[in-house]
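Participant: coords below, sequence missing:
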């Protein structure tokens, strides 16, 4: 059901050397049989309905000359055009009226402002009129932003679900929530139940919170802008297309509930677990098994495991065992990868330790770009020259890897920093969210690279 490849960035490490890093690539790809078994899909849309969602952001609009105050913010009144909530409603209606959903798909709608309300519990996607009524009710709410209560209501919805399914939550918000700490704590429950959070932010949201929610749960990130998107940005007018694609992505999660178990020997510690492709996430390391999300049909999913290794004598040694469990919801069955030994040669031969697996390093470098961007944005106001150097490093790495959208976003940020000695809020969101987003696939197709015997050996079948 699942083809697996393990590769270290080095097969040899220097002996008698303390505090060494070893990066191990865990590459997964569902078999053709698994890819053909479409899973049942459960998707909860958690929508911000606070007062700022009624801001006009698209279409032809004419100012009336009046000023309105809503939720403590002043807005210039206009007529015509589309508000954020209009476009969200249009996007959800487009999804449920499309041909992309069937009787195996279930949808729920939850709103949050000062309070949260379940507008539609888990509803078969074929009950279009019921879902339409719930979606149109999104206009009935306003107030502040309390996302945590909406996340609790979402978890309540999932708690009533029976059987295996691909599960996902999409959060759309345009403001800063009052209960950020609660949201972060709740994200750990989403992670434990393998419910990835796709977070879309537009306007004055706090990007670090959305990054935390996405990382913790193994989800995705989008920075949404009103018009003229550049690089990794997404136009709010393209929201219908993006929401359909997110639902389609959940439908392609034919392997779910990946549980990673790593048993290390004395002197070896697992310190990070990253998803490097098709987009990035950094998972918390708690009690095993570590829940690391899902694997999509007809594509690879790549993780990087980072180990810290204490000094060892020259020898060929097993430093860890790596195992996996997973669900195949389309076939209602569980699968397992028997523990695989991770072997490293510790040597005093300097020639051997210079050889590196470039594919592993390319994926690790893509994850490093996000860290470099985070450092640059953090110090930009006080140390613009140092931030410029960091962004140049991230840009060079991105050029070499070939991520064109991120190259454009980083180039724009460098130009802005050079001219103004600052990074604006919108640009900061763009590069921080974008550097955690879609990555570039490296190497070849695992299904073509491995022989039948190698696949059987790697998968334990």
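Facilitator: Perfect, I can see it now. Given the structure is predicted, the values throughout are model-derived calculations rather than measurements.
Participant: for the rest of this, base every contact and every neighbour count on C-alpha atoms.
Facilitator: Noted.
Participant: residue 387 versus the closest residue to residue 299 other than its chain neighbours, what's the distance?
Facilitator: Residue nearest to residue 299 in three dimensions, not counting chain neighbours: residue 29, with 6.1 Å by CA to CA, 6 or more residues apart in numbering. Distance, residue 29 to residue 387, using CA to CA, to the nearest Å: 38 Å.
Participant: second structure follows, compare the two:
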């Protein structure tokens, strides 16, 4: 039955001016679970894959152990959990088991010590092997990977394992602790599996605790699986760019685009979170009147109700007018989303320019990002962008901490809309 999700579509304007040429429109599509399934709770199949290499010695290891223990304490007897630790070797600390004896599991975690190098693929392989033992249609499969260092020589193995995890609907959350890890690799691991990646600053134990706890709670709140959003376009309406706007900002590649439609895999949805997609369209000239320029549809499964292939649709209707005053009226909510996406886009381009040695272009984009961030009230991020621009001008290069803060924190800009 339909009604488990809402699909809300807005555009940057309700009315567009009648012109003799093409013009740009932004379409924001928001998908959220309804109260009809808010009570549901799917059991977990959750794996922790934890780096305990020598560089984790000290506060990092203590904080990681505290976070892992907290994550286990959030689980119930109906959930399955496994714990794998790795350095340049791997050990299955706790094989897949019901989370019915958290005391025994946390005691094992407390005994972890730091030693050795870093070989992420070993941990991933063992962690996925444990999760595969608990693969069931009614369970939410998650792997939480934490590392503080770079892996060497096995990057391709990591990506192959992540792709395999994605095919088996095991989403990997890849967390980098501190500043000395490969952000590109963790992003690729997460992306290939349908998961996410994040930056955990060193010296902030509350952040790692909160991050682990949030990952478990988000998995427990999953109510919809295999959601896909499709935007079918009218003739001569062309897609230009597509961004995932929430819960994290992410530019989606050309594979989601065709001249007929936009297709975005949303994956799992939880009852507490809105997923949204922002599409930039190029509209053809129109005479005055109202036109359907596209139709949005979300297709999804609700395993808890034994529902598969359910659908919700919404037409995208735009008015064209010769009344210039009417055409100037805009939707401030959509424009705010566009501004936040633009701020993230600017810093992304700045990092790309800096990586290839285009210092002038990188500096300009960092300062443009800083201006946008200030306008959005993000003073701390704006200061970081300006500081990194100054470092580039002095020939010092961007700092690892500043780069990671900009890369990961600007992804979360749309999460702060509820605070406005």
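Facilitator: Sure thing, it's come through. Quick caveat, the model's predicted, so the values are computed rather than measured.
Participant: which strand or helix spans residue 359 of structure 1?
Facilitator: Residue 359 of structure 1 belongs to helix 358-379 when assigned by DSSP states H and E.
Participant: against structure 2, where does that helix fall?
Facilitator: Per TM-score structural alignment, the counterpart of helix 358-379 of structure 1 in structure 2 is residues 332-353.
Participant: residues in contact with that stretch?
Facilitator: If you take CA atoms under 8 Å, 6 or more residues apart in numbering as the criterion, stretch 332-353 of structure 2 is touched by 10-12, 26, 28, 243, 245, 249, 278, 359, 361-366, 368-369, 372-373, 376, 385, 403, 406-407, 410-411, 413-414.
Participant: tell me the gap between the helix or strand that contains residue 129 of structure 2 and the middle of its chain.
Facilitator: Using DSSP H and E, the element containing residue 129 of structure 2 is helix 120-132. Offset of helix 120-132 of structure 2 from its chain centre (CA atoms, centre = their mean, to the nearest Å): 22 Å.
Participant: which strands and helices lie in contact with the helix or strand just after it?
Facilitator: Sequence order places strand 140-147 as the next helix or strand after helix 120-132 of structure 2, per DSSP H and E. Identification of packing neighbours for strand 140-147 of structure 2 by 3 or more CA pairs under 8 Å, 6 or more residues apart in numbering; DSSP states H and E yields strand 44-51, helix 120-132, strand 171-177, helix 205-220.
Participant: okay, strand 140-147 of structure 2 sits on what stretch of structure 1?
Facilitator: On structure 1, the counterpart of strand 140-147 of structure 2 by TM-score structural alignment is residues 166-173.
Participant: burial count for the nearest residue to residue 217 of structure 1 once chain neighbours are set aside?
Facilitator: Excluding the flanking residues, the one nearest residue 217 of structure 1 by CA to CA, 6+ apart is residue 191, at 4.2 Å. Residues lying near residue 191 of structure 1 (other CA atoms under 10 Å) number 25.
Participant: hang on, isn't residue 191 of structure 1 packed against residue 213?
Facilitator: No - if you go by CA atoms under 8 Å, residue 191 of structure 1 and residue 213 don't touch, sitting 9.1 Å apart.
Participant: mind checking what residue 90 of structure 1 lines up with in structure 2?
Facilitator: In structure 2, residue 90 of structure 1 lands on residue 66 (TM-score structural alignment).
Participant: tell me which stretches of structure 1 form helices.
Facilitator: 32-35, 84-97, 128-136, 147-159, 180-192, 207-217, 239-251, 358-379, 384-401, 404-420, 425-435, 446-449, 452-459 (DSSP state H).
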